[in-house]
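> using only what follows, build the 3D model:
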Amino acid sequence: MNIKILNILLNSDKKVSQRQIANELGVSLGKVNHGFSVLLNEGYIDNDYVPTKLGKNLLLRKRPQRAVILAAGYGMRMVPINTEEPKGLLEVNNEPLIERIIKQLHEVAINEIYIVVGFMKEHYEYLIDKYNVKLLVNSHYSEYKNMYSLGLAKEYLNNSYIVPCDIWFKVNPFSKVEDKSWYLFSKQKVTDSIWNVGPRGSVKKVSKGQAGDRMVGVAYVSTDDAEKINTALTLSLESKSALEHFWEKILEENGKFSLNGKLINQDNFREINSYEELRDLDFNSSHLQNDAIQVIEDVLKTDLKGIKNIRVLKKGMTNRSFFFENSANKYIMRIPGKGTDELINREWEYETYKAIRNINWTENILYLDPNNGYKLSSFIKNAHNCNSRNFVEVSKCMSLLRKFHTKNLKVNHKFDLYGQIKFYETLRHGKSAYRDYLEVKKRVLGLKSFIEDHIDKWVLCHIDANADNFIFDANNRLYLIDWEYAGMQDPDLDIAMFAIYAMYDQKNIDRLIDIYYQGKCDLITRYKIYAYIAVGGLLWSNWCEYKQSLGLDFGEYSIAQYRYAKEYSKKVLKYLGEK
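Predicted coordinates for the structure are as follows:
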């Protein structure tokens, strides 16, 4: 308060009264009178209420010098917009969010601005020339929360604002002078905050089960606190577990919040975390219209107002999909993921869906574009994926798979198992990360003639017939969905694919085979399925290595696939040798 009084006195062209200052600051006249008394007694103003040299030096020390804007994140909740533009560049009233923030910083004479970028970083490059900002590149934006981003800017936190890129303020929240560090909270109560801001800015934990003040993400760090926060960030950068948190985690010390809290009314700002939040703030934003939304509007005969409750679904291995509602119905819109164009032939997928269109246990496709892969389908309500450890459900899946195979459907394309291995090897560029890859590959290729000599029939197969693609609805009706990889193949390959995706051991693999074949699988066929497990393992191992080159990691799944290639190629070759 006293610093703000001092700042008004210094920057006023004419003498201002204490009442005028009280009105400007929105506080009582008594508080201003007390502030004048303190400033006078401590030598910051003279008897004429003019700031002294000591007062001017104090203001210099209390003046914000720079800002760090965090703009590296992918913004998963912004589907479908985030396929075209990073959320910091979304426009509200024809102005990108990040440009509004920069302009508001300039209004208070802050020109030293650092922007931490990552996802679609190239889109922010123009800001260097337009506003003379500096870009800091976060190459791990898909792996860590924004703790890592702030860590990249830790040397710039002295007298600095920290600002997320996806926030819009009605009134400039920044100031030419700041007395001490603070963190911004909204007066809105939310269940995901454990903090409440007291009358004088103290921040305390809420009682268990109570809602706290919403955390906004904006902070000011003074000289006094910068070194402490810098040290905490340095320690966080050395800990992978710490990097999985948002940067605010370092403000929690022994159950207490290390900065003062500052409150803002909910009406004075908006966080743009979703498509609907952008729509509600600016219905005419140019970013509300994109290809996916246009498809929805055209197919469902609706408009922007009719598309509600958008939420991103679990990030798939191949695609990014989002759920939404229209009227009383629910839908899923698929948007092909990173690198998908090289993996999936969308014209073949289109042909497959034409071939299965009369089967009533596949998803209801309302729209499928063979060029860009956009797919709109009805949502299966109250559904769950097959639990690969629940063999009652697995038995139903195998029964449905067997039923599908006996339909003997045909298409004009095949799934070339060995050709796909070679294709993925080309995509991943360079040698495999597995030291004995060439040896394992040689054994797997050695199974080819055994497999081809024992194929009984050649029909349309799902290829990606894993437990996640078998869906049970509320009435326990079973569906088989997602036919991207489907093509002409040996039905036994589908059995192998289910097994290796579930990461079954030998006992469960044999159990799966016996379920599909109803206890009548001959030894040759069993070993042919083992061979498919080896080939499929090598295929998906290469697929994982390619995806990893794009920054996507599938954990133990990738190693498990390579182990299938390694162990089951040995098993089949041993059997063939003995035979």
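> okay, CA-based contacts and neighbour counts for the rest of this
Will do.
> which ones are touching the most centrally placed residue in the chain?
Per Cα atoms, centre = their mean, the C-alpha nearest to the average position across the chain is that of residue 76, at 3.7 Å. Contact analysis of residue 76 by Cα atoms under 8 Å, 6 or more residues apart in numbering lists 82, 312.
> same check, this time on the one 3 residues further on
Residues in contact with residue 79 (Cα under 8 Å, 6+ apart) are 274-275, 310-312, 322.
> nearest to residue 413, of those?
Within the contacts of residue 79, the smallest distance to residue 413 is 29.2 Å, found for residue 322 (Cα to Cα).
> now do the helices in the stretch 351-500 of the chain.
Using DSSP state H, counting those that start in this stretch, the helices of the stretch 351-500 of the chain run over 391-405, 417-428, 437-445, 448-452, 491-501.
> winner for burial among those?
Taking mean count of other Cα atoms under 10 Å as the contact definition, the stretch among these with the greatest mean neighbour count is helix 491-501, which reaches a mean of 24.
> how big is the angle separating it from helix 391-405?
For helix 491-501 and helix 391-405, the angle between their directions (axes from the mean of the first three to the mean of the last three Cα atoms, to 10 degrees) works out to 150 degrees.
> contact partners of helix 491-501?
405, 457-459, 461-467, 509, 512-513, 516, 528-530, 532-533, 536-537, 557, 561, 564.
> next helix or strand past that helix?
Using DSSP states H and E, the helix or strand that follows helix 491-501 in sequence is helix 506-516.
> may I see the buried residues of that following helix?
508-516 (16 or more other Cα atoms under 10 Å).
> which of these sits closest to residue 430?
residue 509 (32.9 Å).
> and the strands in the stretch 51-200 of the chain?
Counting by DSSP state E, counting those that start in this stretch, the stretch 51-200 of the chain has these strands, from start to end: 66-71, 91-92, 95-96, 112-117, 134-137, 160-164, 167-169, 182-190, 195-197.
> hmm, who's touching the fourth one?
With Cα under 8 Å, 6+ apart as the contact definition, strand 112-117 has outside contacts at 65-73, 102, 124, 133-138, 149-150, 152-153.
> 6 Å instead, please
Contacts with strand 112-117, where a contact means Cα atoms under 6 Å, 6 or more residues apart in numbering, come from 66-72, 133-138.
> do the longest one as well
Contact partners of strand 182-190, identified using Cα under 6 Å, 6+ apart, comprise 211-216, 218-220, 259-266.
> can you rerun that using 7 Å?
By Cα atoms under 7 Å, 6 or more residues apart in numbering, the list of residues contacting strand 182-190 from outside reads 211-221, 259-266.
> could you count how many residues lie near residue 447?
A total of 19 residues lie near residue 447 under the criterion other Cα atoms under 10 Å.
> for the residue lying closest to it once chain neighbours are set aside, pull up the helix or strand it's in.
Of all residues beyond its chain neighbours, the one nearest residue 447 is residue 531 (6.5 Å), with distances taken as Cα to Cα, 6 or more residues apart in numbering. In this assignment (DSSP H and E), residue 531 forms part of helix 523-549.
> also this sequence, please, to line up against the first:
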Amino acid sequence: MGDTQAYLKPVDNAIILAAGFGSRFVPLTYDTPKGLLEVHGKPMLERQIEQLIEAGITDIVIVIGYMKEAFEYLVDAYGVKLIYNPDYATKNNLESLRLAAPYLKNSYVLMADNWIERSPFNAHESHSWFSCLRFDGPTDEWCIESDESGRITSIEIGGADALAIVGPAFFDEAFSNRFKELMDEYARCPDADDFYWEQVLKDHIDELVMYVNDQTGNVHEFECLEELRAYDVSYATDSRNEVMRFIADSFGVEESAITDIFPLKEGVTNNSFHFALGSDEYVLRVPGIGTDKQIDRRSEKLVYDSIAPLGISDEVVRFDAETGIKITRYWHDVRSADPFDDRDLEISMQQIKKVHELAIEIPHRFDIARMIADYYALAESAHAIRFRDIEETNRKVRRLFALKKRVEVPEILCHGDYAHINILMLPDGEGRVIDWEFAGMGDPIMDVAMYAIFAELDKERIDLALRLYVGDEPTENEWTRHYLYVALGGFLWCMWAEYKQALGQEFGEYPMTMYRYTKDFYRELEKRGAFEGISDTWDPFGIQSE
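Okay, the predicted model is just below:
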């Protein structure tokens, strides 16, 4: 390698990136960060830390994000430093490395979720290098070419029968200094959120001197549970995960029979993933953080039991009312309804109208006053409500509830969470309504309004939704109820999101958008004279039902 070996550089430290969720490893990563999953009895991250310490590298920085508290014990166990990346859910690992930029000198850079058999680390290094693994046949990895000295000359995403960059890297100080400059430049790019730090290396490989360190057979990156099972056979019978045990117990099988696991949705209320047992395919829904305080899973199960014979929803195979875990059959070639497509919007409106026309009765109500009161109290106790005009908006909400009592109609079973993502469009053009966790007795037009605000429709399309539901020009009473539930629904989901944000889940502009629906459609009702003779003395925030 020529003069790159002229002298050895003492390694200053190591930076380990551990912020990500590890979506391809669901359901294990629902309760354990991927880097802390055990391989042969040792968490992958701990093994790397111990290998670094054995090489004399004791200054170790770990960038954390998802389930950040799970890493705190490492401070006492190994003397590491922790850096929190608050944007771990919305930005890729370039942002994590950029947060650790002040520590980049002669530094190792590692991913927490690699398993390394024999340590490649040393107290001194002569040049920058990247661990590379050989892949036989086609691969989607970041494949490299190198010259006779071993210097990487190009990086391409995807290839065949090639070396690819996987695992730890070493940055010498000159490399680090230039790389920090480039990271700052990339952070200002419009699409910076999507970048891996390797993108910077790929784009600037001509000036960033990096050599191949072939670690084939030594460094392991597990893409899914089945790959981990192949390496650590203990996972075939015991994945150390309650959800996997739930599936095995539900079907009376060993965990090894559960295959083809991949995530479907990381939602605001629930997470879900696909799995297979032989030729049968299923979806498992896991309730999200904090939903035990918000959703009565026994009531949800009752709704599913009530509508099961009607063939209007997903096919439930197992529902555990204690945990809220639900298993349904998986449908191929389905998609969510597109609320901005007129035909999909019409199908969505007519499908929920079919449900309403059945006039199903259940004991549970969709008590929007109780829900607003509860979510408001939760958000307020968490000091999460930051709208400066909240007291004035509360006055408007009180008048909205008084209006609701004036125009209320006989209640029937409503979905309560009627969003376009909860309408599956089948290949034959039929729709199926899923996720009935907020269902209860209520005003049917509430479902139309909820659909509109979940899709963040403008007023023109909000009006179209009601027309398609009614099938004719709505009456004044129907317009009033529609705008009323757009306004109340906006406030309900704004408070819900504020509370969820206090738990650490980020919603971006969503709370503001919902809050704006409350104020804008209050104004629309004012224009129509809907509040004539109505006071604002009734208080839904007394934690009372209507």
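> could I get the TM-score for this pair?
The pair, once superposed, lands on a TM-score of 0.88 when counted by TM-score structural alignment, normalised by the length of the second structure; 526 aligned residues with a Cα RMSD of 2.7 Å.
> follow-up on the earlier one: nearest to residue 61 of the first structure, of the helices of the stretch 351-500 of the first structure?
Across the helices of the stretch 351-500 of the first structure, residue 61 of the first structure has its closest neighbour in helix 417-428 (53.5 Å, Cα to Cα).
> in the second structure, what stretch matches that closest one?
Following TM-score structural alignment, the aligned partner range for helix 417-428 of the first structure in the second structure is 368-379.
> sorry, back to before: and the contacts of strand 182-190 of the first structure, which are buried?
So, of these, 211-221, 259-264 end up buried under the neighbour-count rule (16+ other Cα under 10 Å).
> what about the residues you listed, which are in strands?
Restricting those to those inside strands, with DSSP state E as the criterion, leaves 212-221, 260-264.
> what is the aligned counterpart of the residue nearest to residue 447 of the first structure in the second structure?
Residue-level alignment of residue 531 of the first structure against the second structure, with TM-score structural alignment as criterion, gives residue 484.
> that match: how many residues sit nearby?
For residue 484 of the second structure, the tally of surrounding residues (other Cα under 10 Å) stands at 27.
> try residue 311 of the second structure
Applying other Cα under 10 Å, we find 10 other residues in the vicinity of residue 311 of the second structure.
> that one and residue 17 of the second structure, how far apart?
Relative to residue 17 of the second structure, residue 311 of the second structure is positioned 47 Å away (Cα to Cα, to the nearest Å).
> and if you look at residue 478 of the second structure?
In this structure, residue 478 of the second structure lies at 54 Å from residue 17 of the second structure, with Cα to Cα as the measure.
> more neighbours, those two?
A direct count of neighbours by other Cα under 10 Å for residue 478 of the second structure and residue 17 places residue 17 higher, at 25 against 16.
> what residue of the first structure matches up with that one?
Alignment note (TM-score structural alignment): residue 17 of the second structure maps to residue 70 of the first structure.
> with residue 113 of the second structure instead?
Under TM-score structural alignment, residue 113 of the second structure pairs with residue 166 in the first structure.
> contacts only, for that match.
Contacts of residue 166 of the first structure (Cα under 7 Å, 6+ apart): 87-88, 97, 271-273.
> superpose on the second structure and give me the mean offset of the helix or strand following the helix holding residue 531 of the first structure.
Downstream of helix 523-549 of the first structure, the next assigned helix or strand under DSSP H and E is helix 556-578. On the superposed models, the aligned residues of the second structure are on average 2.6 Å from helix 556-578 of the first structure, with distances taken as mean Cα distance after the TM-score superposition for the first structure.
> could you count how many residues lie near the aligned residue in the second structure for residue 100 of the first structure?
When the structures are aligned by TM-score structural alignment, the residue of the second structure matched to residue 100 of the first structure is residue 47. Neighbourhood size, residue 47 of the second structure [other Cα under 10 Å]: 20.
> and for the one 5 residues further on?
Here the neighbour count serves as a burial measure; for residue 52 of the second structure (other Cα under 10 Å) it reads 22.
> go on, residue 200 of the first structure?
Applying other Cα under 10 Å, I find that residue 200 of the first structure has 9 neighbouring residues.
> nearest spatial neighbour of the residue mapped onto it from the second structure, skipping sequence neighbours?
Residue pairing (TM-score structural alignment): residue 200 of the first structure is matched to residue 149 of the second structure. Counting by Cα to Cα, 6+ apart, residue 1 is the residue found nearest to residue 149 of the second structure once chain neighbours are left out, at 5.0 Å.
> verify the stated contact: the one you found with residue 147.
No: counting by Cα atoms under 7 Å, residue 1 of the second structure sits too far from residue 147 to count as a contact (10.2 Å).
> and the helices in the stretch 101-250 of the first structure?
Assigned by DSSP H, counting those that start in this stretch, the stretch 101-250 of the first structure shows helices spanning 126-131, 146-152, 223-237.
> how about the ones you listed, which one is nearest residue 304 of the first structure?
helix 126-131 (30.3 Å).
> which part of the second structure lines up with that closest one?
Counting by TM-score structural alignment, helix 126-131 of the first structure sits on residues 73-78 of the second structure.
> ok, and for the matching stretch, which residues are buried?
Taking 16+ other Cα under 10 Å as the basis for neighbour counts, the residues of stretch 73-78 of the second structure that come out buried are residue 74.
> do the same with stretch 101-120 of the first structure
With burial defined by 16+ other Cα under 10 Å, the residues of stretch 101-120 of the first structure counted as buried are 101-102, 104-105, 108-120.
> distance check, the spatially closest residue to residue 263 of the first structure that is not a sequence neighbour against residue 314 of the first structure.
The spatial neighbour of residue 263 of the first structure that comes closest, neighbours along the chain excluded (Cα to Cα, 6+ apart), is residue 185 at 4.9 Å. In this structure, residue 185 of the first structure lies at 29 Å from residue 314 of the first structure, with Cα to Cα as the measure.
> how close does the residue nearest to residue 149 of the second structure get to residue 218 of the second structure?
23 Å.
> of those two, who's got more company?
Neighbours per residue, other Cα under 10 Å: of residue 1 of the second structure and residue 218, the larger number sits with residue 218, 15 against 12.
> surely the more buried one touches residue 119?
No: under the criterion of Cα under 7 Å, residue 218 of the second structure lies out of contact with residue 119, with a separation of 8.6 Å.
> just the element for residue 246 of the second structure, please.
Residue 246 of the second structure is part of helix 242-251 when elements are defined by DSSP H and E.
> check which residues of stretch 335-349 of the first structure are buried.
335-338, 340, 343, 345-349.
> among those, which are in strands?
335-336.
> could you export the buried residues of stretch 335-349 of the first structure to a markdown table, including columns for distance to residue 390 of the first structure?
As requested, these are exported to a markdown table (distance: Cα to Cα, whole Å):
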| residue | distance to residue 390 of the first structure |
| --- | --- |
| 335 | 31 |
| 336 | 31 |
| 337 | 30 |
| 338 | 32 |
| 340 | 31 |
| 343 | 31 |
| 345 | 33 |
| 346 | 33 |
| 347 | 35 |
| 348 | 33 |
| 349 | 30 |
